[in-house]
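Q: Whatever this is, show me its structure:
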Amino acid sequence: MSLPDADDSDDALLDAVQRQTLRYFWEFAHKPSGLALDRSTPDPGYGPDAVAVGGSGFGLMAIVAGVERGWIPRAEAVERLRRVLAFLERADSFHGVLPHFLDGRTGRAIRFTRKDDAADLVETAFLMMGLLCCRQYFLGHDAGEIEIRQKADRLWREVEWSWHTRDGEDLLYWHWSPNNGWAMNFPIRGWNECLIAYVLAASSPTYPIPPTVYHHGWAGGPHFRNGREFYGIRLPLGPDFGSSLCFSQYSFMGLDPRGLVDRYADYWEQNVAHTRINYEHCVRNPNAYEGYGPDCWGLTASDDDYGYNQHAPDVDLGVISPTAALSAMPYAPDRSMAALRTFLGRLKRRLWTQRGLRDAFSEARGWYAPSTLAIDQGPIVVMIENHRSGLLWDLFMSCDEVRAGLARLGFASPRLGARSVANGRAQGRAHG
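A: From the prediction side, this is the model:
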C-alpha cells in the first residue's frame, strides 16, 4: 500500500491507517495458530512463538471490521477463524481461563512472570469480547460460520469467572495457577482498563458472579471514585489525571459507552473527560517536551526507551503513543484527526511501517519504537471503526448475555430499553 498523504480527506486517512494496522493481525499473524504475535519484534524472553491472548481478542475484532469494509474476503476470514478456534480448543486453559501468552505452535502456556504462569482473567476477558463479536457477526448458514458460532460459544461458556472470586469473596482476582495458587494475590479493583472482566463475569450463562462482587470489589476500591477537576475538567472516576488512556479504550472496544450509566457514572462523560484531560496535559506540556501539542498528543501504556510503562499525565516520560490519540477517536474526533495528520505528515517517515504506526516515540530523545504491539494496534482499528460505524459496539451489545449482565449489575443503556435508561439515570443522580 502506498504511503498516505496527510492532505488526504479524513475518510482516506482513516481507511489508510485502519487497513495498514489490520495487516498486523491478518498478514503478520502467527501462521500455525492464526493468533496475534505479542509484538512485531519478539521478546527473546518469551520466544518467537508467543501469541498474546488479549491482543488476539482485539485482533479478532479488527478482522471483523476488515471483513465488513471489504478489505478481507469473508470466506478467508472464516477459514482463519476456524484455525484460531481449533487452536484455542486445544490450548492450555485453567478452569476455562487462558494465560497471558500461549506458545502458538504447541498451545502450552508461556510463563509471563515467575508466578504468573497460568490463568489470566483480564487477558481472557479481552479474548472473550473478541470471540463474542465473531459469534454475533458470522451468522451464515454454511458449515464454517456455524462452526465459528458453536466453538466461540463453547469457549465462552467454559470460562469459570466465579472461580476467580477465591471461594466466594466479593472480588475478582486476576491470576490463578495450579503451581502457585493465588500467590499473585492481585485483586481487580477499579477504575482501570478491567471493567470488561466484571461485565463478562456477570454475563456468564454458566459461571456468573453475583452483583455484590461488582459493587463491593470493582467499585469498592480506594481509587474508584474521583470527582475532582484536573485542568478545569471534572473526572468522575479513577486516579488523579485519569492515568493511561487505555482505561477508556480497552473495555469500550465492545461496551458501547453512549448512554451507558450506572449508580457510579455516566461512562460517556467519564471517557470524554479522561480523554480531554490527557489531551490538555499534552497541550499545556508542563514538562516542556519537544513535539507535544494540539496535533501531537496521547499518553497510555506502551513501549518506551526504558521498556514498557504506563504513561499518563502524572507519569509523563516524554513518550507519545499513537494508539492513545487514535483509539480516542470516538471521544475527541477532531483532536484525534489532528494527531493522525501529524503521524502521517511530518512524522510519517519515522512512524509508518508495514504493520501500521510504530508503538511509541519520543521526539525529545530522538527515540522511535522499533516494534508494534498487538495490544496497541488492535484498539486503533476497532475504536476508529466504532467512531465510523459503531460496528463492534453493535455486535457486542447485541449479545443477550451481555445485556442481561449489564442489567443485573444495575447499568442502564439505550441498548437495554428506555425504562432501564431512566431508572439508571435516576440511580446515578441518587448515588452520584
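
Q: all contacts plus neighbour counts: C-alpha atoms, from now on.
A: Fine.

Q: if I pick the closest residue to Ala119 other than its chain neighbours, what's in contact with it?
A: Leaving aside its chain neighbours, Ala119 sits nearest to Pro99 (4.5 Å; criterion: Cα to Cα, 6 or more residues apart in numbering). Neighbouring residues of Pro99 by Cα atoms under 8 Å, 6 or more residues apart in numbering: 53, 92-93, 109-110, 117-121, 123-124.

Q: hmm, try it at 6 Å
A: Residues near Pro99 by Cα atoms under 6 Å, 6 or more residues apart in numbering: 118-120.

Q: Which parts of the stretch 301-432 of the chain are strands?
A: Under the criterion DSSP state E, counting those that start in this stretch, strands of the stretch 301-432 of the chain are mapped to 301-304, 307-310, 352-353, 356-357, 361-362, 367-368.

Q: Take those and lay them out in a markdown table including distance to Arg23 and mean neighbour count.
A: Shown next, in a markdown table, are the strands of the stretch 301-432 of the chain (distance: least, Cα to Cα, whole Å; neighbours: other Cα atoms under 10 Å):
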| stretch | distance to Arg23 | mean neighbour count |
| --- | --- | --- |
| strand 301-304 | 20 | 24 |
| strand 307-310 | 23 | 12 |
| strand 352-353 | 10 | 17 |
| strand 356-357 | 8 | 24 |
| strand 361-362 | 21 | 22 |
| strand 367-368 | 20 | 16 |
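
Q: okay if I get those strands as CSV plus distance to Trp182?
A: Output for these, formatted as CSV (distance: least, Cα to Cα, whole Å):
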stretch, distance to Trp182
strand 301-304, 26
strand 307-310, 25
strand 352-353, 41
strand 356-357, 38
strand 361-362, 37
strand 367-368, 38
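
Q: on that earlier part again, ok, and the most crowded of the contacts of Pro99?
A: Most neighbours among these, by other Cα atoms under 10 Å: Ala118, with 28 neighbours.

Q: Quick one: residues contacting that one.
A: 99, 177.

Q: Check Gln136 too.
A: Residues near Gln136 by Cα under 6 Å, 6+ apart: Leu395.

Q: And this one, please, so the two structures can be compared:
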Amino acid sequence: MILDSPPTHELAPDPSTLADDALLDIVQRQTVRYFWEGGHPASGLARDRLKTTGNEPNDLVAIGGSGFGIMAIIVAVERGWLDRIEALGRLHRMLDLLEASPRYHGMFPHFINGSTGDTIPFRRKDDGADLVETTFLFQGLICAREYLDRAAGEEQRFRGRVDALLAQAEWGWFQRKGKLYWHWSPKHQWAMNTPIEGWNECLLAFVLAAGSQHHAIDPDCYHNGFAAGPGFHNSREHHGIVLPLGMDFGGPLFFAHYSFCGLDPRGLKDRHADYWEQNVRHARINHRHCVLNPHGHHGYGPDCWGLTASHGPTGYVAHAPDRDVGVITPSAALSSFPYMPAQAMSALRGFLARPRKRIWGRFGFVDAFCENQNWYARTYLAINQGPIVAMIENHRTGLLWKLFMGAPEVRLGMARLGFIESMPKGLMHVRAQADCPAVPQRASGDLRGRAWS
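A: Coordinates of the predicted model:
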C-alpha cells in the first residue's frame, strides 16, 4: 500500500501557498498511484490507459508503459511511499507474466493481455516484436535491478530473472541492411518495414542493443543508420533557438523524455550531438512556441505550455509546435523539469489554477486538455504518467539516472557507440538553475552498477 497517504483528491485549498518541494511530492505521489493502485489486478503491469472515474474491466497492458511504471515504483520506495518488500513482490508478479508471455526473438510486443500474457496487436501487421516498447520496459527493469541490490534472497532472485530476460533479447537479429528495424511479426515478417532512423525517442534502443553481451548490433548500425537517417541533423533556428537534431521545431517533447528517464543527458556527447544541449533547446522551443502562441489558442502562456503526444478532442495525436491544435499535455512540461525547472514549475502551478476537478484527480493530472473547446481528458495514459514521476525525480535527486548509468550493459553500449560523458561544472547538480540535495542513501548501500558475471 502507499504509506500514510493523503486522501486521493485532496490538495490545499490554495496550492499557491505550498512550497515547490511540497507540490512536487504531491504530484509524484499521486501519479505513482496510476501504476500501483491502477496496475492490472492479475499481473501488476501497467494498463495502457485508465479513466478518471472507476476501473472498468481492462486487460490492455502497455509494455513500454510498464517500464515507466517500474521506475515510478522505485521512486516511491526510495521516498518511503511504498514498502520495499511489497514493491518487490509486485515486481516479481510482473515478471511471472512477462516470462510466460510470447516473445519474438526475445522482444515483447507493444500490448499484451494483463491476465494471459497473450499478444494484443497494436495494428493489423504490428502483432509481434516491438523493439522500442521493449527498450522502455528494459529501462525500467534495469533500474529496478540496480536498486534492489541486497546480496541474497528475493532481491537476488529478482536480479537473476531480469538478467535472463535481457540475455534473451536478440538485438542483432533485428539488424538488417545496415539498420535496426522496429518491428517483426511471425505472420507478416518484416512487412511493417520501419527502420529506426532520424532523431526521435529511440536513442536508448541503440545503447542497449550495442551493450548486449551476446546479441550486440554493429555500431555502424547506429552511426550509418539511425544518425544518418532523414531528419536527424537540423542546425536550423526555430523561434530564435538553434536546434541541433530532429525535425523542425523539435517535434513532440517525448523525444526528450522517454530515452532520458534512464540515460543521463548531462554532459553526454558523441560525434553527432551534445544531448543535454539538444534536449534543453528542444524544451525551450516548445515553451517559447506556447508563450508566443502564434495560433491564438486559449490558455497558452508561461504558466500553460507543453506539446507532446496525447489524447485530444479528435483522438490521439503527436502534438508539437508544427502540429499545434490547442491541446496541452501536462506531461510535456512536467517531464521537462530537468531542462527548464523554473518554467516547468510555472506550468505546474498554472495547471493547478485551472478547474481542479477537471484537470486533477485520483492519478494526478489528466492526460491533456484543450481550452479552445473546453475539453478535458477523462483518461490517464501510462506512457505520459510514468515520465512525470521519473523526470521530476531526476530533477530532484538524479536517482534513476544514477541507477541506469551504472548498469554494465549501459556502460558497454555507450562505449561501443563512442559516447563520452563530460559533465560541465554548471551541471554537476541535477537542477540546472538551483542547488539540489544529495541522493538519499539507502540502507542497503550506495547506488552503483554491477560487474559482468
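
Q: picking up where we left off before, which position in the second structure aligns with the residue nearest to Ala119 of the first structure?
A: Using TM-score structural alignment as the criterion, Pro99 of the first structure maps onto Pro109 of the second structure.

Q: For that match, identify the helix or strand it belongs to.
A: Here Pro109 of the second structure is covered by no helix or strand, with elements defined by DSSP states H and E.

Q: returning to that earlier point: closest to Phe28 of the first structure out of the strands of the stretch 301-432 of the first structure?
A: Nearest of the strands of the stretch 301-432 of the first structure to Phe28 of the first structure, taken as Cα to Cα: strand 356-357 at 11.3 Å.

Q: which bit of the second structure covers the closest one?
A: Aligned using TM-score structural alignment, strand 356-357 of the first structure spans residues 364-365 in the second structure.

Q: Spatially nearest residue to Gly291 of the first structure, not counting backbone neighbours?
A: Excluding the flanking residues, the one nearest Gly291 of the first structure by Cα to Cα, 6+ apart is Glu363, at 5.9 Å.

Q: Next one: the one you found from Arg350 of the first structure, what distance?
A: 11 Å (Cα to Cα, to the nearest Å).

Q: One more: Ser251 of the first structure?
A: According to Cα to Cα, Ser251 of the first structure stands 30 Å off from Arg350 of the first structure.

Q: Just want to know which of those two has more residues nearby.
A: Using other Cα under 10 Å, the more surrounded residue of Ser251 of the first structure and Arg350 is Ser251, with 21 against 15.

Q: And the aligned residue in the second structure for that one, how far from Arg358 of the second structure?
A: Ser251 of the first structure maps onto Ser259 in the second structure, with residues paired by TM-score structural alignment. In this view, Ser259 of the second structure and Arg358 of the second structure are 30 Å apart by Cα to Cα.

Q: again, but for Pro7 of the second structure
A: From Pro7 of the second structure across to Arg358 of the second structure, the span is 17 Å (Cα to Cα).

Q: And Ala390 of the second structure, by the same measure?
A: Relative to Arg358 of the second structure, Ala390 of the second structure is positioned 24 Å away (criterion: Cα to Cα).

Q: The second structure: which residue goes with Ile277 of the first structure?
A: Checking TM-score structural alignment: Ile277 of the first structure goes with Ile285.

Q: which SS state does that match fall under?
A: Following DSSP: H, G, I helix; E, B strand; the rest coil, Ile285 of the second structure is assigned to helix.

Q: What count of nearby residues applies to it?
A: Counted with other Cα under 10 Å, the neighbours of Ile285 of the second structure add up to 24.

Q: Val67 of the first structure now?
A: For Val67 of the first structure, using other Cα under 10 Å, the count is 17.

Q: Which helix or strand contains the corresponding residue of the second structure for it?
A: Residue pairing (TM-score structural alignment): Val67 of the first structure is matched to Val77 of the second structure. Val77 of the second structure belongs to helix 63-78 when assigned by DSSP H and E.

Q: Name the next helix or strand downstream of that helix, please.
A: Downstream of helix 63-78 of the second structure (by DSSP H and E), the next one is helix 84-100.

Q: Check the mean deviation of that following helix from the first structure.
A: By mean Cα distance after the TM-score superposition for the first structure, the fitted helix 84-100 of the second structure averages 0.7 Å away from its aligned residues in the first structure.

Q: quick one, that helix and helix 63-78 angle?
A: Helix 84-100 of the second structure runs at 160 degrees relative to helix 63-78, counting by axes from the mean of the first three to the mean of the last three Cα atoms, to 10 degrees.

Q: Could you list every helix and strand in contact with the helix or strand following helix 84-100 of the second structure?
A: Downstream of helix 84-100 of the second structure, the first helix or strand assigned by DSSP H and E is strand 111-113. Packed against strand 111-113 of the second structure by the contact rule (3 or more Cα pairs under 6 Å, 6 or more residues apart in numbering; DSSP states H and E) you find strand 60-62, strand 119-120.

Q: can you count the residues close to Arg284 of the first structure?
A: 13.

Q: what's the helix or strand hosting Leu131 of the first structure aligned against in the second structure?
A: Using DSSP H and E, Leu131 of the first structure sits within helix 121-137. Aligned by TM-score structural alignment, helix 121-137 of the first structure corresponds to residues 131-147 of the second structure.

Q: And the helices in the stretch 151-300 of the first structure, which stretches?
A: Using DSSP state H, counting those that start in this stretch, the helices of the stretch 151-300 of the first structure run over residues 195-203, 211-212, 267-284.

Q: of all those helices, which gets the most neighbours per residue?
A: The highest average neighbour count among these, using mean count of other Cα atoms under 10 Å, belongs to helix 195-203 at a mean of 25.

Q: secondary structure class for the closest residue to Arg82 of the first structure other than its chain neighbours?
A: Leaving aside its chain neighbours, Arg82 of the first structure sits nearest to Ile148 (6.3 Å; criterion: Cα to Cα, 6+ apart). Following three-state DSSP, we place Ile148 of the first structure in the helix state.

Q: How much space separates Ile148 of the first structure from Tyr331 of the first structure?
A: Separation of Ile148 of the first structure from Tyr331 of the first structure (Cα to Cα) stands at 32 Å.

Q: do His311 of the first structure as well
A: For His311 of the first structure, the distance to Tyr331 of the first structure - Cα to Cα - is 19 Å.

Q: Could you tell me where stretch 88-96 of the second structure falls in the first structure?
A: Counting by TM-score structural alignment, stretch 88-96 of the second structure falls onto residues 78-86 of the first structure.

Q: For the residue nearest the centre of the second structure, which non-adjacent residue is spatially closest?
A: Among the residues of the second structure, the one closest to the centroid is Tyr258, at 3.6 Å (Cα atoms, centre = their mean). Leaving aside its sequence neighbours, Tyr258 of the second structure sits nearest to Glu201 (Cα to Cα, 6+ apart; 6.1 Å).
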